[in-house]
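>>> Just the structure for this:
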Amino acid sequence: MIDRPLQNRTAFITGASSGLGVRFAHLLAGAGAKVALAARRTDRLDAEVAYIRAAGGEAVAIALDVSDAEAIGPAIDRAEAELGPLSILVNNAGVGGDGAALSLPVDRYDQTFDVNVRGVYLAAREAAKRMIDSGVAEAGDARIVNIASIAGLNQLPGLTAYCASKAAVISLTQGLAREWAKRHIAVNAIAPGYIETEINSDWFATDGGRAQIAGFPRRRLMDNDALDQALLLLTGRAARFMTGSVIVVDDGQSL
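Prediction:
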């Protein structure tokens, strides 16, 4: 018998058109969840939805730019209308924000915080409202997982804005966990190390990127399945007793 620990749960995943977002959508669908894939690039979403449906899962594609505050609530409403009451939010959407502080344009700094911090905060708030109103929270099934980074725990050169944004995600996770503890909403975060994605692939192809990898204790990037078990833990039954946690999965890269 196939184990489907998230059977009939509805999950909403931001930044689901590529990289980790796609991986998360496939993983949660495979665990039985009905998944809403949200991102700006809907052409990519349609292909992933078709893949999940062909495998027997339930999925919908939803156009969403998390920097648009007015769009987040309606996007979640659409997901609930098509898939049922929301019980899992994965705040995965993010941008790089690389650049030295003296030269980083202000609009790039603003975009980093609009997506990486403001978008996380607003999506969590809109999700929490619906989880409370539907009774999902009271039933103990409400899960919010924010994707932070080891950059939120360690200062990395040339990434001051990005590191600050991910540190803010960790702070938001702990603050919302405390605020919503009595509402029975589990709010946790995963802080990944380096996995090759569209955001960083160009860098790791350079001499500097290869030198960075050589400096890691295990001299490698992580595989794209590195976060699977952490995500299943934080979206599943065990997270009834976890809130405000930050799980670091980095292959020792920050040692």
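>>> C-alpha only now, for contacts and for neighbours.
Will do.
>>> and after the longest strand belonging to the chain, which helix or strand comes next?
Of all the segments of type strand in the chain, defined by DSSP state E, the longest one is strand 185-192. On the C-terminal side of strand 185-192, the closest following helix or strand by DSSP states H and E is helix 201-204.
>>> List the buried residues in that following helix.
Within helix 201-204, the residues that qualify as buried are residue 204, counting by 16 or more other CA atoms under 10 Å.
>>> buried residues in the helix or strand that it is followed by?
For helix 201-204, the following helix or strand on the C-terminal side (DSSP H and E) is helix 207-215. Residues of helix 207-215 classed as buried under the neighbour-count rule (16+ other CA under 10 Å) are 212, 213.
>>> which other residues reach helix 207-215?
203, 204, 219, 220, 221 (CA atoms under 8 Å, 6 or more residues apart in numbering).
>>> quick one: which two of the residues you listed are the most distant?
Between all members of the contacts of helix 207-215, the longest pairwise span (CA to CA) is found for 203 and 219 and amounts to 15.8 Å.
>>> One more, please, to line up against the first structure:
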Amino acid sequence: MRTIQQLFDLTGKTALVTGGSRGLGLQIAEALGEQGARIVLSARKADELQSAQIHLQARGITVDWIAADGSREADIADLADKALDRLGHVDILVNNAGATWGAPAEDYPTDAWDKVMNLNIRGLFLLTQRIGKLSMIPRRYGRVVNVASIAGLSGNPPGTMKTIAYNTSKGAVINFTRTLAGEWGEHNITVNALAPGFFPSKMTQGSIARLGAEAMSAGVPLRRLGDDEDLKGAALLFASEAGKHITGQVLAIDGGASAV
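Reported below is the predicted structural model:
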């Protein structure tokens, strides 16, 4: 019987983390890498990926990166193929890349809707499909960790954000997670989703600046926003052997906001 340390150990495992150059993706990459996984990061901007690589290497993590636009089908195929070439196979796929756009629903631009949907759900599907078909299913092993959001569990409080495409896309990520878990369980592949609440990031900085961190955390039972450690434990659970009997689940990491 393995020890708890062995169940959470990722030595010898490989991980592809999209949207991994900063924010939540970088936080997850830190957690997986510190437990021994070899990491490939992906994002659109090479300079940010290089900075992330330096940051992770300073923590003793083996890491490479591939610049790709997760909303473009050609980039997605190229990313999957390059990641498999560099890693040999992908044990853990973290689908974190995402975008948002704020506008009232009645005036929401169609091109903004398409931009959000193409990255947040279409690109996620295409990358997962390719990694699954080329690596996880043939090897009968895989951990898919999707980054959804508590925005996919409900609407927005009146007077706050107007992000209908983002909320809709994250709701789709949640049911994508459940559906794929049902299909791929027979291949020994688990598929789970993290649903973060508000964490300071480039995506949320506008809302935090406009509404204020104190006001945004007032209705949160723990009375605070997420920090740069709060996703690590949950991500590691879903990515490791400690979570081998967990699939199709959505875990909110939101200080209790979705529970009240």
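>>> Now check structure 2 for the residue matching residue 56 of structure 1.
Matched across to structure 2, residue 56 of structure 1 falls on residue 60, judged by TM-score structural alignment.
>>> Where does that match sit: helix, strand or coil?
Three-state assignment for residue 60 of structure 2 (DSSP: H, G, I helix; E, B strand; the rest coil): coil.
>>> which residues does the closest residue to it other than its chain neighbours contact?
In space, not counting the residues next to it along the chain, residue 60 of structure 2 is nearest to residue 34; the distance is 7.5 Å by CA to CA, 6 or more residues apart in numbering. With contacts defined as CA under 8 Å, 6+ apart, residue 34 of structure 2 is in contact with 59, 60, 61.
>>> May I ask which helix or strand encompasses whichever residue in structure 2 pairs up with residue 164 of structure 1?
In structure 2, the residue equivalent to residue 164 of structure 1 is residue 168, according to TM-score structural alignment. Of the helices and strands defined by DSSP H and E, residue 168 of structure 2 is found in helix 164-184.
>>> Repeat that for residue 128 of structure 2.
Assigned by DSSP H and E, residue 128 of structure 2 belongs to helix 124-131.
>>> In structure 1, point out the residues matching that helix.
Against structure 1, the aligned range for helix 124-131 of structure 2 is residues 120-127 (TM-score structural alignment).
>>> gap between the two ends of stretch 28-44 of structure 2?
Criterion CA to CA, to the nearest Å; first-to-last residue distance in stretch 28-44 of structure 2 is 18 Å.
>>> in structure 1, what residues pair with it?
Counting by TM-score structural alignment, stretch 28-44 of structure 2 lines up with residues 24-40 of structure 1.
>>> Equivalent analysis for stretch 220-232 of structure 2, please.
Residues 216-228 of structure 1 are where stretch 220-232 of structure 2 lands, counting by TM-score structural alignment.
>>> and for the matching stretch, what are the contacting residues?
Around stretch 216-228 of structure 1, the neighbours that count as contacts under CA under 8 Å, 6+ apart are 20, 23-24, 27, 192-196, 213-214, 249-255.
>>> give me the number of residues near the residue nearest to residue 4 of structure 1 when sequence neighbours are not counted?
In space, and not counting its chain neighbours, residue 4 of structure 1 is closest to residue 31: 4.4 Å by CA to CA, 6+ apart. Residue 31 of structure 1 has 20 neighbouring residues, counting by other CA atoms under 10 Å.
>>> Residue 31 of structure 1 and residue 106 of structure 1, how far apart?
Counting by CA to CA, the gap from residue 31 of structure 1 to residue 106 of structure 1 is 42 Å.
>>> Please enumerate the helices of structure 2.
In order along the chain, structure 2 carries the following helices (DSSP state H): 4-8, 23-34, 46-57, 73-87, 110-117, 124-131, 137-139, 164-184, 205-211, 213-216, 232-239.
>>> tell me the most buried of these?
Ranked by mean neighbour count under mean count of other CA atoms under 10 Å, the helices of structure 2 are led by helix 23-34, which reaches a mean of 23.
>>> mean distance, that helix to its aligned residues in structure 1?
Taking mean CA distance after the TM-score superposition for structure 1, the mean distance separating helix 23-34 of structure 2 from the aligned residues in structure 1 is 1.1 Å.
>>> now the angle from that helix to helix 232-239?
For helix 23-34 of structure 2 against helix 232-239, the angle by axes from the mean of the first three to the mean of the last three CA atoms, to 10 degrees is 70 degrees.
>>> just to revisit the earlier point, who wins for most neighbours among the contacts of residue 34 of structure 2?
Ranked by neighbour count under the definition other CA under 10 Å, the contacts of residue 34 of structure 2 are headed by residue 61 with 22 neighbours.
>>> That one reaches residue 41, doesn't it?
No - the pair residue 61 of structure 2 and residue 41 fails to qualify as a contact (CA atoms under 8 Å) at a distance of 11.9 Å.
>>> Can you get me a residue count around the aligned residue in structure 2 for residue 103 of structure 1?
In structure 2, the residue paired with residue 103 of structure 1 according to TM-score structural alignment is residue 107. Neighbouring residues of residue 107 of structure 2 were enumerated by other CA under 10 Å; the total is 7.
>>> can you tell me how far residue 107 of structure 2 sits from residue 48 of structure 2?
Between residue 107 of structure 2 and residue 48 of structure 2 the distance is 33 Å, computed by CA to CA.
>>> do the same with residue 221 of structure 2
Taking CA to CA as the criterion, residue 221 of structure 2 is separated from residue 48 of structure 2 by 34 Å.
>>> if we can go back for a sec, could you export the helices of structure 2 as CSV, including distance to residue 192 of structure 2?
Shown next, in CSV, are these (distance: least, CA to CA, whole Å):
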stretch, distance to residue 192 of structure 2
helix 4-8, 16
helix 23-34, 14
helix 46-57, 25
helix 73-87, 20
helix 110-117, 20
helix 124-131, 12
helix 137-139, 16
helix 164-184, 6
helix 205-211, 27
helix 213-216, 27
helix 232-239, 7
